[in-house]
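[1] Show me the folded form of this:
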Amino acid sequence: MNNLDAERTALVTMLTTVRSTLTDTVRGLSDDQLGERPTVSELCLGGVIKHVAAVEEMWLRFAVEGPSAMSYALPDGVTWADIAAGTAREFPQWMIDHQNNFKMLPGDTLASIVERYEKVAARSEEIIADIDLSTSHPLPEAPWHEPGAAWSVRQVLLHVIVETAQHAGHADILRETIDGRKAF
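    Just a heads-up that it's a prediction; the model follows:
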């Protein structure tokens, strides 16, 4: 195995590990429990998994397509300052979708959420198997991206791993608060 194959295998293995850590937190829960918000946070377990799936899907699309895969366009007459202050007269659909990913919506079930995440994971692994990890794309313009910055596919994968691990920790706290079960 060459160094690139070893690196690719290590990245996929780590991503698979953190995904499993996250999805293990919802084993044995009801659909209603997935929507509970047992802490002062707005987070619920179902929403955490939906969010992580959406983030992974978006970043892997970025790895393939570049910045066109992420659109942060604002409605006419709305500024980032309006958005930050919560005073925008209209919010962009991408922002509404992002917020909805943190919630259990009508029709969301444990089975449907985990199935979607598994499909995203399978697609990600197909992409990772064939993509050049050094391919780089400029980040789209957004207040949270450094102006002019570019990320390689390698950086994208590391970001997805970190994001998933961070949310697996959130999920562990939520699960423990719901029924006392701990991941480890």
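[2] CA atoms for contacts and neighbours, from now on please.
    Noted.
[3] Who are the packing partners of the helix or strand hosting Asp32?
    According to DSSP states H and E, Asp32 maps onto helix 31-35. With contacts taken as 3 or more C-alpha pairs under 8 Å, 6 or more residues apart in numbering; DSSP states H and E, helix 31-35 sits against helix 45-65.
[4] what distance separates the next helix-or-strand element following the helix it packs on from the centre of its chain?
    Using DSSP H and E, the next helix or strand after helix 45-65 towards the C-terminus is helix 80-85. Here the centre of helix 80-85 is set off from its chain's centre by 23 Å, with C-alpha atoms, centre = their mean, to the nearest Å.
[5] tell me which residues in helix 80-85 are buried?
    Ile83 (16 or more other C-alpha atoms under 10 Å).
[6] Could you also give me the structure for this next sequence, so I can compare it with the first?
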Amino acid sequence: MPGNVPPVADEREGLLAYLDQQRQAVRIAAYGLTDEQARATPTAGTLSVGGLVKHVAQTERGWVAMMLGRPYPQVDYADGFTLREDQTLDEVLADYTAVAAETAAAVAGIADLGREVPVPKGVPWFPQDVEAWSVRWVLLHLIEETARHAGHADIVREAVDGATAMPLMAAAEGWPATPWLQPWEPRVSYAE
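    This next block holds a predicted model:
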């Protein structure tokens, strides 16, 4: 993932490219973590990097289902933010990859990004006076939602082991060390 989205040919490509960039920011926060580290909740809240990966995958899958007129998948809210002991970071990252492919296929099958997506009723945080969003709005919302959680993942990751986004990205992509940016390396601990 380069630090910037490459030039795009049109709106559809741009929306998907920016969504993918935010997905990659979430994935970068998980780079090099063990399952135990991915479950860690080192901040004042209850968020973990693994739980955030799981949450953004479930959320994106739900919004795409809504966009396609399918029922929103029901998940337990707290469980959706938790990398359980019977789950691995690799599993939730693989699911997130599958979700990205599902989203790309769904968007490719929609000719008009202005197509209406009905707003579900009875959800307290959805506007009651709006009948429909557009597919475009859903994609913009997914970019915003994913970016918000990428920021959470950055903070949680830094609290886990001090790693930050750019050195993690440099390590994940094999960038060479420079005087101003050193790729992340796992901390070595020596047992005495």
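[7] so what number do they get for TM-score?
    The TM-score (TM-score structural alignment, normalised by the length of structure 1) is 0.80; 155 aligned residues with a C-alpha RMSD of 1.4 Å.
[8] picking that back up, which residues in structure 2 does the helix holding Asp32 of structure 1 align to?
    Aligned using TM-score structural alignment, helix 31-35 of structure 1 spans residues 35-39 in structure 2.
[9] Contacts for that stretch, please.
    Stretch 35-39 of structure 2 is touched from outside by Ala30, Ser48, Val49, Gly50, Gly51, Thr82, Leu83, Arg84, Thr88, Leu89, Val160, with contacts defined as C-alpha atoms under 8 Å, 6 or more residues apart in numbering.
[10] average gap between that stretch and structure 1?
    When structure 1 is overlaid, stretch 35-39 of structure 2 sits 0.4 Å from its aligned residues on average, using mean C-alpha distance after the TM-score superposition for structure 1.
[11] contacting residues for the aligned partner of Trp59 of structure 1 in structure 2?
    Aligning on TM-score structural alignment places Trp59 of structure 1 opposite Trp63 in structure 2. Taking C-alpha under 8 Å, 6+ apart, we find Trp63 of structure 2 in contact with Tyr72, Val138, Leu142.
[12] Going by contacts, tell me the helices and strands next to the top helix by length along structure 2.
    Of all the elements of type helix in structure 2, the one with the most residues (DSSP state H) is helix 135-161. Secondary-structure packing of helix 135-161 of structure 2 (3+ C-alpha pairs under 8 Å, 6+ apart): helix 11-30, helix 49-67.
[13] Among those, show me which one is buried the most.
    Highest mean neighbour count among those (mean count of other C-alpha atoms under 10 Å): helix 49-67, with a mean of 24.
[14] Compute the inter-axis angle for that helix and helix 11-30.
    160 degrees (axes from the mean of the first three to the mean of the last three C-alpha atoms, to 10 degrees).
[15] before we move on, back to that, and the longest helix of structure 2, how far from structure 1 on average?
    Compared with structure 1, helix 135-161 of structure 2 is 0.4 Å away on average (mean C-alpha distance after the TM-score superposition for structure 1).
[16] gap between the helix or strand just after that helix and the chain center?
    Following helix 135-161 of structure 2 in sequence order, the next helix or strand is helix 165-173 (DSSP H and E). Offset of helix 165-173 of structure 2 from its chain centre (C-alpha atoms, centre = their mean): 17 Å.
[17] quick one: buried residues of helix 165-173 of structure 2?
    Ala165, Met166, Pro167, Leu168, Met169, Ala170, Ala171, Ala172.
[18] Same list (those) but as CSV, adding distance to Thr103 of structure 2.
    Below are the buried residues of helix 165-173 of structure 2 laid out as CSV (distance: C-alpha to C-alpha, whole Å):
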residue, distance to Thr103 of structure 2
Ala165, 25
Met166, 27
Pro167, 29
Leu168, 26
Met169, 24
Ala170, 27
Ala171, 28
Ala172, 24
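[19] Looking at those, which one is closest to Ala101 of structure 2?
    Closest approach to Ala101 of structure 2 among those (C-alpha to C-alpha): Ala172, at 21.0 Å.
[20] any idea how far the closest one is from Glu36 of structure 2?
    20 Å (C-alpha to C-alpha, to the nearest Å).
[21] swap in Gln21 of structure 2?
    On the measure of C-alpha to C-alpha, Gln21 of structure 2 and Glu36 of structure 2 end up 26 Å apart.
[22] Ala165 of structure 2 now?
    From Ala165 of structure 2 to Glu36 of structure 2 the distance is 20 Å (C-alpha to C-alpha).
[23] hang on, isn't Phe62 of structure 1 packed against Ala69?
    Yes: if you go by C-alpha atoms under 8 Å, Phe62 of structure 1 and Ala69 touch, sitting 5.1 Å apart.
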